[in-house]
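S.K.: Any chance you could fold what I've pasted below:
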Amino acid sequence: MAPNDSAETTGGTTGTVVGRRRAARYIVPVAVAGVAAATIGLVPALADSGDPELPKISAQELIEKIAASDQQQLSGTMKVTADLGLPSLGGLAGSFAPGGGKGGDGSADPQAKLLELASGTHTLRLAADGPGKQRLSILGDAAEYSLIHNEGEVWAYDSGSEEAYHAEADEAGTGDKEHKAPKGMPATPKELAGEALAAAGDTTSVTVDGTVQVAGRDAYKLLIKPEQSGSTIGSVTIAVDAENGVPLKFTLAPSSGGKAVIDAGFTKVDFGKPDASLFSFTPPKGAKVTEADELKAAGEKNGKADGAPGELAAPEGFQGLNVIGEGWTSVARIEVPGGAGLPARGAEGVPAEAQQFLDALGDKVTGSFGSGTVFETRLVNALMTDDGKVYVGAVTKDTLVRAADSAK
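M.R.: Take a look at the predicted model:
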């Protein structure tokens, strides 16, 4: 690897950098998120082809390069893998996948269709021409799902089920027709990088970890590691284009080891102006078209939050959440309406088979808070106490128990 200067990023300097980051315009809006993301082992050596010799750069300079990047145009192919350690969604996921049939709400609503990105490996095609034009396509075996945003108008189309969805950008949950794409667009490496950098501070080590080639582009590797114990996140690595500062690949490794939890990166990328035809769409003859306001009306009828497509209403009596701790070991505490937890072992009316199933879902734990059950994935864990409180975070089981104890 080509040598590079490394630097610990302190809370003070990071604050300035994050401010600049927030001022930079991103290429494609956040999705998954959800991450969840955005929420993204991707062919482990994805498009890597050597360690190019590049000028030395410090971590601070590389973060500033990302923040200053104003690349407005690109097109390319990306592979995204999410491995949270969850059971396969099986047929449920298939109903939302491109060509998966007319399941769900009977539309190509992005907030339902993009659920499939929460697990497995996926190939995406991306194009962007400024903040007003983006296109994302999820490639299936025999079908394609496309989401197109063009100056405030949103179209989505599933070629397998021949279903289409149409909305103005504000109806799709953006609130801004001119400059924001539809809510639910999957995150690019740049946006995943932004989330990681926003968390950097005195709890975080940020260094330059050599160089790499991604999608034929020379890049620096920015390595972000928690300095706190108790997080399920081991490290975040971001490959940053050496020329224009655009993140090309994002990898989140768990502290428990093994393959990445999220790995998203370009296999091909072009920073020229995409063809204008990519952002135009007319529903094919015979396609079933669902308007956003139709889903909104159906959502209001069924009790969804504000009638928005794909969003569930907050339960009546929901008490919100409080955050315990800081940095990488932050834990959210949520009050469950009515204070109802999982049924206690031997509870009246709970069949033995049902109890066995509940026991298999998680691990029973005890502490000064009382008792409860911990549900674990490779990234996010949750503790539900028997008196109906939930503690959740990207932290270990022991950290969750300590958080619950401290809240008593």
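S.K.: C-alpha only now, for contacts and for neighbours.
M.R.: Will do.
S.K.: Tell me the spacing between residue 210 and residue 200.
M.R.: As for residue 210, its distance to residue 200 is 20 Å (criterion: C-alpha to C-alpha, to the nearest Å).
S.K.: to the chain's geometric centre, what's the distance from whichever helix or strand residue 167 is part of?
M.R.: Element membership of residue 167, judged by DSSP states H and E, is strand 163-168. In terms of C-alpha atoms, centre = their mean, to the nearest Å, the centre of strand 163-168 is found 23 Å from the chain centre.
S.K.: Stretch 8-17 now?
M.R.: 24 Å.
S.K.: Three-state assignment for the residue located most distally from the centre of the chain, please.
M.R.: For the chain, the residue at maximal distance from the C-alpha centroid (C-alpha atoms, centre = their mean) is residue 348, at 40.4 Å. Using DSSP: H, G, I helix; E, B strand; the rest coil, the structure places residue 348 in coil.
S.K.: tell me how far the ends of stretch 335-346 are from each other?
M.R.: 24 Å.
S.K.: Same question for stretch 199-207.
M.R.: Span of stretch 199-207 from end to end, C-alpha to C-alpha: 15 Å.
S.K.: chain center to that stretch: distance?
M.R.: With C-alpha atoms, centre = their mean, you get 20 Å for stretch 199-207.
S.K.: Can you name the residues in contact with the strand holding residue 167?
M.R.: Strand 163-168 has contacts (C-alpha atoms under 8 Å, 6 or more residues apart in numbering) with 106-109, 152-158, 177, 283, 287-293.
S.K.: I have a second one here; can you model it like the first so I can compare?
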Amino acid sequence: MAPNDSVETDGGTRGTAVGRRKAARYIVPVAVVGVAAATIGLAPALASTGDPDLPEITAQQLIEKIAASDTQQLSGTVKISTDFGIPSLGGLDGSFAPGGSDSGKGDSTADPQTKMTELASGTHTLRVAADGPDKQRVSILENAAEYSLIRNGGQVWAYDSKTNQAYHAAEDRSGKKPGHPAPEGVPSTPKALAEQVLKAAGPTTSVTVDGTAQVAGRDAYKLLIKPRQSGSTIGSVTVAVDAKNGVPLKFTLLPSSGGKAVVDAGFTKVDFAKPPASSFTFTPPKGAEVTEADDAKTEQKADGAGGLGMFPGGEGLSAGGQGAGDMKVIGEGWNAIAEISTPGGTGLPTKKSGDVPAEAQQFLDTLGDKVSGKFGSGTVFKTRLVNALMTDDGKVYIGAVTPNALVKAADNAA
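M.R.: Next up, the predicted model:
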């Protein structure tokens, strides 16, 4: 059993900081289609078969082990479960999803931005493969169907076998990469999720080694990351790290309120051999409807894709499409709150104003709670992880903090 040696990141040692920076730089971005801030635990993704007896290691050494990992080839099966405490999005027709059918353009069901909403809730099984930073593939396995997202150099293809629709984005002549989020842009595998957390770790974070585990038949150390501040909705993050090659194998995020994990993503099978070249090739099947990416529309979507904005320092706190002058951050670390000014300085549309149908207003009312304070009045929208306060005068306060913290931030800004 590995000792519970810790690294308190309140200045820490220079080696720890360097390790985190190297980790963010070297972790291979093998990612899957996921939500902006990402994905989990109706049940543990992987069952432990016993804690292996491994050599002792400190938290700093384990972070450095992740940083030193040069594994760029792998394939396997990942199980992802999400429980944000919001209604399942899988059954929606896409009209409320970013770029959904409400856009009036009849988006392809193969569009990655449309598909990613499905990973916001429930349990999903994915097959992943990677061969370096420019070749990745992820397939979401469904009942009698499969959705695949493939990147091969400057080409990105997505295909939905259920509807026989394909989506294509390509590098332009200037060498610009495909504007649509490529597979590595969405942090949903253990590796990509861990990368976000390690980049976020700072003075408000405690990092320890919390024993060992066996994941997908491989021995692993458990890196435990916890906020040192009160008021965050995040209780802890555990990353199971392959003891041999330093690759994160499992990621679990627990809420401070207790209960089931909010995010639980881990390998059930993994192979670090070079995947076949055929894994990264794609030709649309006969009769498939192919949609080419629209650059202008794509870039707008990419801005909104964000990352794990609920983590301290996460750029995902900024709202898609908002300019730098429209957003500022209140507080720091795990208690950081983004204050965003909505276009035109208006709050939520209401039934009274005639801006929304009665059915839509009823839906909004079930999601939010009315609050008031020095700032005036507004509505708090809650999940198990990220909460948001939208004031009636058009300000939005959002973060992985309690509703009371949002109200306090709005009061202080009034």
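S.K.: After superposing, what score do the chains get?
M.R.: Overlay of the two chains. TM-score (TM-score structural alignment, normalised by the length of structure 1): 0.85; 390 aligned residues with a C-alpha RMSD of 3.4 Å.
S.K.: returning to what we had before: tell me the counterpart residues of the strand holding residue 167 of structure 1 in structure 2, please.
M.R.: Alignment of strand 163-168 of structure 1 against structure 2: residues 165-170, by TM-score structural alignment.
S.K.: Look up the average distance of that stretch to its aligned counterpart in structure 1.
M.R.: Superposing on structure 1 and averaging over aligned pairs (mean C-alpha distance after the TM-score superposition for structure 1), stretch 165-170 of structure 2 comes out at 1.6 Å.
S.K.: Is residue 97 of structure 2 in contact with residue 115, as I believe?
M.R.: No: Residue 97 of structure 2 lies out of contact with residue 115 (C-alpha atoms under 8 Å); the separation is 9.1 Å.
S.K.: so what sits against both of the two?
M.R.: In contact with both residue 97 of structure 2 and residue 115: no residue, using C-alpha under 8 Å, 6+ apart.
S.K.: These two - which one has more neighbours?
M.R.: residue 115 (24 against 18; other C-alpha atoms under 10 Å).
S.K.: Just confirm that one is within a strand.
M.R.: No: secondary structure of residue 115 of structure 2 (three-state DSSP): helix, not part of a strand.
S.K.: ok, for the counterpart of it in structure 1, nearest residue in space, not its chain neighbours?
M.R.: Alignment note: residue 115 of structure 2 maps to residue 113 in structure 1; criterion TM-score structural alignment. Nearest residue to residue 113 of structure 1 in three dimensions, chain neighbours excluded: residue 96, at 4.9 Å (C-alpha to C-alpha, 6 or more residues apart in numbering).
S.K.: residue ranges for the helices of structure 2, please.
M.R.: 14-26, 59-68, 112-115, 190-200, 295-305, 358-367, 403-413 (DSSP state H).
S.K.: Does the second one pack against any helices or strands, and if so which?
M.R.: If I follow you right, that is helix 59-68 of structure 2. Secondary-structure packing of helix 59-68 of structure 2 (3 or more C-alpha pairs under 8 Å, 6 or more residues apart in numbering; DSSP states H and E): strand 6-9, helix 14-26, strand 205-215, strand 218-227.
S.K.: average distance between it and structure 1?
M.R.: Mean for helix 59-68 of structure 2 is 0.8 Å (mean C-alpha distance after the TM-score superposition for structure 1).
S.K.: Can you point out the buried residues in that helix?
M.R.: 59-68 (16 or more other C-alpha atoms under 10 Å).
S.K.: In this structure residue 233 of structure 2 contacts residue 383, no?
M.R.: No: the pair residue 233 of structure 2 / residue 383 is not scored as a contact, 9.6 Å apart, by C-alpha under 8 Å.
S.K.: So these two - more neighbours on which side?
M.R.: The residue with more neighbours, out of residue 233 of structure 2 and residue 383, is residue 233; 25 against 16, by other C-alpha under 10 Å.
S.K.: what's the distance between the more buried one and residue 382 of structure 2?
M.R.: 11 Å.
S.K.: re earlier: mind putting the helices and strands packed on helix 59-68 of structure 2 in a markdown table, mean neighbour count and distance to residue 249 of structure 2 included?
M.R.: Converted to a markdown table, those look like this (neighbours: other C-alpha atoms under 10 Å; distance: least, C-alpha to C-alpha, whole Å):
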| stretch | mean neighbour count | distance to residue 249 of structure 2 |
| --- | --- | --- |
| strand 6-9 | 18 | 21 |
| helix 14-26 | 18 | 15 |
| strand 205-215 | 23 | 7 |
| strand 218-227 | 24 | 8 |
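S.K.: who wins for proximity to residue 77 of structure 2 among these?
M.R.: Taking C-alpha to C-alpha, strand 205-215 is the member of these nearest to residue 77 of structure 2, at 11.9 Å.
S.K.: quick revisit: kindly reformat the helices and strands packed on helix 59-68 of structure 2 as TSV containing distance to residue 53 of structure 2.
M.R.: TSV is the format used below for the helices and strands packed on helix 59-68 of structure 2 (distance: least, C-alpha to C-alpha, whole Å):
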stretch	distance to residue 53 of structure 2
strand 6-9	19
helix 14-26	25
strand 205-215	8
strand 218-227	9
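S.K.: Looking at those, spot the one closest to residue 47 of structure 2.
M.R.: strand 205-215 (7.6 Å).
S.K.: Can you state the residues of structure 1 onto which that closest one aligns?
M.R.: With TM-score structural alignment as the criterion, strand 205-215 of structure 2 aligns to 204-214.
S.K.: So residue 29 of structure 1 sits against residue 189, correct?
M.R.: No: with contacts counted by C-alpha under 8 Å, residue 29 of structure 1 stays clear of residue 189, the gap being 10.9 Å.
S.K.: Looking at these two, which is more packed in?
M.R.: The residue with more neighbours, out of residue 29 of structure 1 and residue 189, is residue 189; 27 against 19, by other C-alpha under 10 Å.
S.K.: dump the residue contacts of that one.
M.R.: 238, 247-250, 264-265.
S.K.: Alright, calling it a day.
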